[in-house]
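>>> structure for the following, please:
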Amino acid sequence: MKATAKPGKAVSQTFRLDDLMQMAREEGRIVAEDAARRLGVTVQTIRRDLLTLSERGKLTRVHGGAVLPSGTANIGYDDRRALYAAEKAAIAEACAAAIPENAAIFMNIGTTMEAVAARLLGHKNLVVVTNNINVANILVANPGCEIVVAGGQLRRADGGLVGPLANRIVEQFKFDLAVIGCSAIDGDGDLLDFDMMEVGVSQTAIRRARKTVLVADHSKFARTAPARIASLADIATFFTDQPLAAPLAERCREWGTDVVVSGGRQVAASG
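Have a look, this model is predicted:
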């Protein structure tokens, strides 16, 4: 989101509130001084706007700005699909290039996973097990792909299938590779999500896979979620779009987690 005001011309409050919400969705938080500069208004004006949005339940005020009240609820799926589309495409391209043909893989829920699926249409002799209806619909166009949909409780918001039935189906397989996404990554390297039933399916897939890879863009580091899926220590390769902070990059090196940044390798696993 690159909203900026023309010199000497402030944005009206209605447009400012929309712009501030877009900033929050894309970047995870709003820094009042930065938002004031970008929108051509005073910091005091932005603080009043953030108070308005907080009173409406749209944002949560924090020191220096505000964040989405997303500790227990995710951003809408259509909004997520529109965010960082180019970055997700680069991540998906790198991930798909690393997926061999003649393999059995698991793919979970998420908009980045849809991007990966679109780049597997030329792969041959794949068996893909997924709890993501959107991924299954994309892969239908690949005649060289056998698709197994893990039946379960349908989450209408994003086409996800979750719950005990999905778990039981996933448990019947041994995957060469589990490709997973997440909603947030904290500073300790824990992978987080919002739905406990979705987390359960992803954890089952990780246990049933010889190797697990993660696809997630940089915005996941600015967000939080309540349920833990796994750690980056459990991941063989992490495909992302920006370099990790130095402390986490060092931990990935110690864990042997390979980090691939938009096709360029940042951290090579030891050994």
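>>> from here on, just use CA atoms for contacts and neighbour counts.
Noted.
>>> right, and residue 33 touches residue 45 too?
No - counting by Cα atoms under 8 Å, residue 33 sits too far from residue 45 to count as a contact (10.3 Å).
>>> now the terminal residues of stretch 246-263, how far apart.
End-to-end distance for stretch 246-263: 19 Å, by Cα to Cα, to the nearest Å.
>>> for it, which positions count as buried?
Buried positions in stretch 246-263, judged by neighbour count with 16 or more other Cα atoms under 10 Å: 248-249, 252-253, 255-263.
>>> do stretch 97-112 as well
Buried residues in stretch 97-112 (16+ other Cα under 10 Å): 99, 100, 103, 104, 105, 106, 107, 108, 109, 110, 111, 112.
>>> ends of that stretch, how far apart?
End-to-end for stretch 97-112, by Cα to Cα: 15 Å.
>>> number of nearby residues for residue 62?
Residue 62: 12 surrounding residues under other Cα atoms under 10 Å.
>>> an error on my part: the question was meant for residue 155.
Counted with other Cα under 10 Å, residues neighbouring residue 155 total 13.
>>> so it sits right up against residue 134, yeah?
No - contact criterion Cα under 8 Å: residue 155 and residue 134 do not qualify, at 11.7 Å.
>>> would you map the strands across the stretch 101-250 of the chain?
104-107, 126-130, 145-149, 153-155, 160-162, 177-180, 184-185, 190-193, 212-215, 227-231, 237-240 (DSSP state E, counting those that start in this stretch).
>>> would you mind pulling up the elements that the helix or strand hosting residue 86 packs against?
Residue 86 belongs to helix 85-98 when assigned by DSSP states H and E. Counting contacts by 3 or more Cα pairs under 8 Å, 6 or more residues apart in numbering; DSSP states H and E, helix 85-98 packs against helix 111-118, strand 212-215, strand 237-240.
>>> and the longest one with helix 85-98, angle?
Orientation note: helix 111-118 sits at an angle of 50 degrees relative to helix 85-98 (axes from the mean of the first three to the mean of the last three Cα atoms, to 10 degrees).
>>> here's the other one to compare against:
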Amino acid sequence: MIVIQRRNKIKELLLQERSVKVADLVKEFQVSEETIRRDLNQLEKEGIIQKNYGGAILTEDLQHVISAILPVQQRKFQYYEEKDAIGREAASLVGEGQIVVLDSGSTTWCVARHLKEVSNLVVVTNGMNVAEECSQNEEASIFLLGGKLVKKSMSLVGPQAVDELNKYSAHYTFLGTSGITLGKGFTSSDLYEAEVKRAMVKAGSKIVVVADHSKFERQALVSFAGFKEVDIVITSDLADEGVLRAIRSFGVQVIVCPVRQTLKEKPDSKDGPER
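Have a look, this model is predicted:
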């Protein structure tokens, strides 16, 4: 694991747990205690943590801020560079005057970020954060589906959303996913969100799943699409190539965004070899 990836993982642990211990991080990442202490020194310089005996905690300011941030907004900052590259690539598929269905989620939010220059765009979405982002395109027409609000993801779900989706016919549907496995295909951690995703699959001519590398070989609660129902998967070169080859064998086009070199950071010469 390269340095920047390890430090991002430590940040994620801090977001979840509010504190970390050096001994636990050494065991988790299989590196030396000296390496972990250098990581924590860097995070302290960035104003993210306050070191204490045996570990570190989030700064008080960050703890107050994070307590007020919704989970979907927190997810924007996890693997952000990777998700942004995936979003840019996905948005490049969309042409002037086309209709797109955009799922809720952090990666689809990144797709929305890069649709701002598309003329006469029509967007149908169940994601409040996605609709807000698309509203910055002054030429876009935005249709927000109705339904019950899931506060954790700021998405609208339920029979009303499904019924409304049955009325649309889009050029592209862009979907996020909680997990991708060769046995179950694309899965969601929420039953009701999965129902909306299935309706989105039916509404689109081209079905595109956008997923960062952490979603592969991970299975969530319920499947919403198989490989035969999806046309394109867009991910990054951090994803396992063997898994991507297997997905291609189902007839799915896999687009890989190059981010590894961008994220790569030369290891500290004192670290010794990374494991």
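>>> what span of structure 1 lines up against stretch 222-230 of structure 2?
Mapped onto structure 1 using TM-score structural alignment, stretch 222-230 of structure 2 covers residues 227-235.
>>> quick one: terminal-to-terminal distance for the matching stretch?
End-to-end distance (Cα to Cα), stretch 227-235 of structure 1: 17 Å.
>>> and stretch 215-223 of structure 1, by the same measure?
Taking Cα to Cα, stretch 215-223 of structure 1 runs 15 Å from one end to the other.
>>> quick one: contacts of it?
The contact list for stretch 215-223 of structure 1, computed with Cα atoms under 8 Å, 6 or more residues apart in numbering, reads 26-29, 70-71, 84, 87-88, 91-92, 95, 112-113, 179-187, 238-242.
>>> sorry, back to before: do you know which of the strands of the stretch 101-250 of structure 1 lies nearest residue 61 of structure 1?
For residue 61 of structure 1, the closest of the strands of the stretch 101-250 of structure 1 is strand 184-185, at 19.8 Å, according to Cα to Cα.
>>> can you pull up the most central residue in structure 2?
Centroid check for structure 2 by Cα atoms, centre = their mean gives residue 107 as the closest residue, at 3.9 Å.
>>> please pull up the equivalent of that one in structure 1.
Under TM-score structural alignment, residue 107 of structure 2 pairs with residue 112 in structure 1.
>>> what sits closest to the residue nearest to the centre of structure 2 if chain neighbours are left out?
Leaving aside its sequence neighbours, residue 107 of structure 2 sits nearest to residue 83 (Cα to Cα, 6 or more residues apart in numbering; 5.5 Å).
>>> ok now do that neighbour, which residues does it touch?
106, 107, 110, 211, 212.
>>> need these in CSV with distance to residue 186 of structure 2, can you?
Converted to CSV, the contacts of residue 83 of structure 2 look like this (distance: Cα to Cα, whole Å):
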residue, distance to residue 186 of structure 2
106, 16
107, 15
110, 19
211, 10
212, 13
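>>> nearest to residue 160 of structure 2, of the residues you listed?
residue 106 (23.0 Å).
>>> so the closest one sits against residue 71, correct?
No - at 9.8 Å, residue 106 of structure 2 does not count as touching residue 71 under the criterion of Cα under 8 Å.
>>> next one: the aligned residue in structure 1 for residue 194 of structure 2 from residue 189 of structure 1, what distance?
Aligned by TM-score structural alignment, residue 194 of structure 2 pairs with residue 199 of structure 1. Distance check for residue 199 of structure 1 against residue 189 of structure 1: by Cα to Cα, it reads 16 Å.
>>> neighbour count winner among the two?
residue 199 (22 against 18).
>>> what is the burial count for residue 178 of structure 2?
There are 21 residues near residue 178 of structure 2, going by other Cα under 10 Å.
>>> and residue 154 of structure 1, by the same measure?
By other Cα under 10 Å, 15 other residues sit near residue 154 of structure 1.
>>> any idea how far it lies from residue 116 of structure 1?
Residue 154 of structure 1 is 21 Å from residue 116 of structure 1, where distance means Cα to Cα.
>>> swap in residue 40 of structure 1?
39 Å.
>>> ok, back up a step: filter the contacts of stretch 215-223 of structure 1 to the buried ones?
By neighbour count, with 16+ other Cα under 10 Å, the contacts of stretch 215-223 of structure 1 hold 26-29, 70, 84, 87-88, 91-92, 95, 112-113, 179-186, 238-242 as buried.
>>> show me where the stretch 151-271 of structure 1 has helices.
Counting by DSSP state H, counting those that start in this stretch, the segments of the stretch 151-271 of structure 1 that form helices are 164-170, 196-207, 246-255.
>>> who are the packing partners of the second one?
If I follow you right, that is helix 196-207 of structure 1. Against helix 196-207 of structure 1 (3+ Cα pairs under 8 Å, 6+ apart) you get strand 160-162, helix 164-170, strand 177-180, strand 227-231.
>>> right, and the ones you listed - which one's nearest residue 150 of structure 1?
Residue 150 of structure 1 lies closest to helix 164-170 among those, at 4.9 Å (Cα to Cα).
>>> mean deviation, the closest one versus structure 2?
Aligned to structure 2 and superposed, helix 164-170 of structure 1 gives a mean residue distance of 0.6 Å (mean Cα distance after the TM-score superposition for structure 1).
>>> do I have it right that the residue nearest to the centre of structure 2 meets residue 84?
Yes - counting by Cα under 8 Å, residue 107 of structure 2 does reach residue 84; the two are 7.4 Å apart.
>>> and the helices of the stretch 151-271 of structure 1 as CSV, adding distance to residue 140 of structure 1?
Below are the helices of the stretch 151-271 of structure 1 laid out as CSV (distance: least, Cα to Cα, whole Å):
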stretch, distance to residue 140 of structure 1
helix 164-170, 20
helix 196-207, 22
helix 246-255, 35
